[in-house]
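Peer 1: Sequence and predicted structure, then a few things I'm wondering about:
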Amino acid sequence: MVQPPTAWGPHPEPLAVDSAPLPEYGTGSLADLLPTLAAGMGVPGMTAAIPELTPADRNCVFLIDGLGWEQLKAHPDEAPFLTSLLAASRGGTGRPLTTGYPATTATSLASVGTGLPPGAHGLPGYTVRNPATGELMNQLRWQPWTEPGAWQPYPTVFELADRAGVHAAQVSSPAFANTPLTKVALSGGTFHGRLSGEDRMDLAAEQLAAADRSLVYTYYAEVDGAGHRFGVDSDTWRGQLMYVDRLVQRLAEQLPPRSALYVTADHGMVDVPFDEEHRIDFDEDWELRAGVALLGGEGRARHVYA
């Protein structure tokens, strides 16, 4: 029997410290999703930390970059299929997961793939200080290059599943086939590169049906790209949401027997006005610069090295 797809969207970055949800490590964070699915397939060493998830022989995780829970709830007209998954009265079982901290792509993807929080897997931000060189290292683009295993030495959930006889596969853009981030966060089993979203959905469904036990991951980046370039709620962003909603439905309609589809994201997104009132310029304030050797992280979550 095919289980209904489930929408598990991370909260966006919080707007106020006193209302910020803490990461629910061990009970309901992004890092707990794959281990819970793998535990249900009998992979040794995995813990089912999210008890609401019913075990399935075939599991597919579709990660939509940048689409948080609040954004989805605010745009039901653009995403009717995804929205239907949120309503228990219509068969949906969606509820929010929390991201780790900070909620940025490299950190979150590593948590998804390894099942570990940021402090354990070694990718704690967008840019971080390399203790060996003192330089800032961009963990999304992996520049300057350094040995990936030095940052993330643990096996991924896909690797552990593959060793346990589960068919593991990733279906994503060909551009990500050999990147260091893919190596440390999502390696294990086979990687399949496809350019179009439709081709990814079709191949993900094929890979899901390729064995009695399957763990398949697929990914779409352009919702996040449109939000960064044009803002959440822009026509371009709404168009991307409409498109990805159709992709999810396309994949859901092809699910083989004894399978489940989980739709999630790596982080949410909020628009920040680009004006002086909403900006704090480190370079223009000597009091902020005093005693600071290096400024890392990113605008949403700064790393200040004394």
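Peer 2: Yep, that arrived.

Peer 1: Could you use CA atoms for every contact and neighbour count after this?
Peer 2: OK.

Peer 1: can you give me the strands in the stretch 201-306 of the chain?
Peer 2: Using DSSP state E, counting those that start in this stretch, the strands of the stretch 201-306 of the chain run over residues 214-220, 259-264, 294-298, 301-305.

Peer 1: Next, format these as TSV and append mean neighbour count and distance to Ala169.
Peer 2: Output for the strands of the stretch 201-306 of the chain, formatted as TSV (neighbours: other Cα atoms under 10 Å; distance: least, Cα to Cα, whole Å):
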stretch	mean neighbour count	distance to Ala169
strand 214-220	24	5
strand 259-264	24	14
strand 294-298	17	31
strand 301-305	15	32
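
Peer 1: Second structure for comparison follows:
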Amino acid sequence: MEQAVTILKQISGFLWGWPALILIAGTGIYLTLILRFLPIRQLGFGFKQMFGPQTGVGTIGAGAALATSLSATIGTGNIVGVATAIHSGGPGALVWMWLIALVGMATKYAEAVLAVQYREKDAAGQYVGGPMYYIQNGLGRNWRWMAIAFAIFGMLAGFGIGNSVQANSVAHGLQDSFGLPAWITGVTLAVLVGLVVLGGMKRIATVATFIVPFMALTYLLAGLVVLVDHAEALPAALALCFESAFTGTAAAGGFAGALVKEAIRFGIARGIFSNEAGLGSAPIAHASANTDHPARQGSIAMLGTFIDTIIVCSIT
């Protein structure tokens, strides 16, 4: 077991190392510049589209697609991810999470636009899409191998960062707080998730639309209560975050030695893990959205990154 853990840590260190982070962050910066900061300029337009009337064709509602996407991102990454980022990279990691989220909005926008542009209808007449579709249909048949590779690795990631991490955190939390055996939590989650997933995209969207707003608002309200109770400490805490982000100044009590590069590394890594911008999972949901133009759904999709990191992670 120890050997397996060591191997997994080595793989994780490579996948979440500097080369991958630079590629993902660099792509976000490139898209932000090419789009002339469109996601930031059109943030209000995105919220208007989310709450506005639904037009066009699709399998699920545009807002339901966003809820489905958020159901995968609002969770462990917003709570444990933020805590580990601050513990490993110092308070400045939070600032770098904000910065990667701002450029990540452009990545999420582009992903959704491509997903809708190159989506297809399956045998049941439902719209399906995602990176595997727009790689093949957009780049051509010569890139089919990459589409297949994404589908395979995406499926494996679903078992890893998509399920195992979340279930493990829930099981440990319930076991530590209430003494509930981990296997009971695991079986219960497996059954509940199975009942939803086996119902297809429509059932996933329906459940997500019901649960996600309640889950997010409950967490935000609980967090705000804590923040209001400690309002006098907020100015100093924010100042410490910005100071640590660019000077490497460490916080007292456990953050000694946190360098700027570590704040950048862990901030970017946890930010990407939290909002999944560039990982390719969100466009699979947005490809099924009821919309009349790819850019319209893109403006809704980018809100996922804003809500997930700028709002929820900040509360944490």
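Peer 2: Noted; the coordinates are in hand. Only a predicted model underlies this, so the values are computations on that prediction, with no experimental measurement involved.

Peer 1: what TM-score do we get after superposing?
Peer 2: TM-score of the superposed chains, computed with TM-score structural alignment, normalised by the length of the first structure, equals 0.25; 129 aligned residues with a Cα RMSD of 6.5 Å.

Peer 1: still on that earlier bit, would you mind telling me which of the strands of the stretch 201-306 of the first structure is nearest Thr107 of the first structure?
Peer 2: strand 294-298 (11.0 Å; Cα to Cα).

Peer 1: Show me what the closest one is packed up against.
Peer 2: For strand 294-298 of the first structure, the packing partners by 3 or more Cα pairs under 8 Å, 6 or more residues apart in numbering; DSSP states H and E come out as strand 127-129, strand 301-305.

Peer 1: Following element in sequence after the shortest one, please.
Peer 2: Next helix or strand after strand 127-129 of the first structure toward the C-terminus (DSSP states H and E): strand 136-138.

Peer 1: Quick check: buried residues in that next one?
Peer 2: 136-138 (16 or more other Cα atoms under 10 Å).

Peer 1: who's in contact with the closest residue to Arg246 of the first structure other than its chain neighbours?
Peer 2: Spatial nearest neighbour of Arg246 of the first structure, excluding adjacent residues (Cα to Cα, 6 or more residues apart in numbering): Phe81 at 7.5 Å. The contact partners of Phe81 of the first structure, taken as Cα atoms under 8 Å, 6 or more residues apart in numbering, are 245-246, 248-249.

Peer 1: so is Phe81 of the first structure in a helix, a strand, or just coil?
Peer 2: helix (DSSP: H, G, I helix; E, B strand; the rest coil).

Peer 1: is it true that Ala185 of the first structure touches Leu109?
Peer 2: Yes: the pair formed by Ala185 of the first structure and Leu109 meets the contact definition of Cα atoms under 8 Å, at 6.4 Å.

Peer 1: Show me what whichever helix or strand Ala120 of the first structure is part of is packed up against.
Peer 2: Per DSSP H and E, Ala120 of the first structure falls inside helix 118-121. Counting contacts by 3+ Cα pairs under 8 Å, 6+ apart, helix 118-121 of the first structure packs against helix 105-114.

Peer 1: Can you give me the buried ones in the helix it packs on?
Peer 2: Applying 16+ other Cα under 10 Å to helix 105-114 of the first structure flags 105-114 as buried.

Peer 1: Just the terminal-to-terminal distance for stretch 207-226 of the first structure.
Peer 2: 29 Å (Cα to Cα, to the nearest Å).

Peer 1: that older thread, tell me which residues in the helix holding Ala120 of the first structure are buried?
Peer 2: For helix 118-121 of the first structure, by 16+ other Cα under 10 Å, it's 118, 121.

Peer 1: Met132 of the second structure - nearest residue in space that isn't next to it in sequence?
Peer 2: Once flanking residues are discounted, Met132 of the second structure sits nearest to Ala147: 4.2 Å by Cα to Cα, 6+ apart.

Peer 1: Identify each buried residue in the host helix or strand of that neighbour, please.
Peer 2: If you go by DSSP H and E, Ala147 of the second structure is part of helix 144-159. Across helix 144-159 of the second structure, burial judged by 16+ other Cα under 10 Å covers 144, 147-148, 150-151, 154.

Peer 1: Reformat those as a markdown table; add distance to Leu21 of the second structure.
Peer 2: Formatted as a markdown table, the buried residues of helix 144-159 of the second structure follow (distance: Cα to Cα, whole Å):
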| residue | distance to Leu21 of the second structure |
| --- | --- |
| Arg144 | 25 |
| Ala147 | 21 |
| Ile148 | 23 |
| Phe150 | 18 |
| Ala151 | 21 |
| Gly154 | 18 |
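
Peer 1: What is the nearest of these to Lys261 of the second structure?
Peer 2: Gly154 (29.0 Å).

Peer 1: I'd like the distance between the closest one and Pro19 of the second structure.
Peer 2: 20 Å.

Peer 1: just Val196 of the second structure next, same as before
Peer 2: When Val196 of the second structure is compared with Pro19 of the second structure (using Cα to Cα), they lie 37 Å apart.

Peer 1: and what of Leu189 of the second structure?
Peer 2: Per Cα to Cα, Leu189 of the second structure is found 35 Å from Pro19 of the second structure.

Peer 1: which of those two has more neighbours?
Peer 2: When neighbours are counted by other Cα atoms under 10 Å, Leu189 comes out ahead of the other of Leu189 of the second structure and Pro19, with 16 against 10.

Peer 1: The more buried one is in what secondary structure piece?
Peer 2: Counting by DSSP H and E, Leu189 of the second structure is found in helix 182-197.

Peer 1: Report all helices and strands that that helix contacts.
Peer 2: helix 165-178, helix 200-229.

Peer 1: among those, which is nearest Lys261 of the second structure?
Peer 2: helix 165-178 (25.8 Å).

Peer 1: Please work out the angle formed by the directions of the closest one and helix 144-159.
Peer 2: Here helix 165-178 of the second structure runs at an angle of 10 degrees relative to helix 144-159 (axes from the mean of the first three to the mean of the last three Cα atoms, to 10 degrees).

Peer 1: Report all helices and strands that helix 165-178 of the second structure contacts.
Peer 2: Other elements packing on helix 165-178 of the second structure under the criterion 3+ Cα pairs under 8 Å, 6+ apart are helix 76-89, helix 182-197.

Peer 1: isn't Thr236 of the first structure right up against Gly225?
Peer 2: No: using Cα under 8 Å, Thr236 of the first structure makes no contact with Gly225, being 9.8 Å away.

Peer 1: By residue count, what's the longest helix in the first structure?
Peer 2: Counting residues, the longest helix found in the first structure (DSSP state H) is helix 235-252.

Peer 1: list the buried ones in stretch 157-173 of the second structure?
Peer 2: Applying a neighbour-count criterion of 16+ other Cα under 10 Å, one finds 162, 166-167, 170-172 buried in stretch 157-173 of the second structure.
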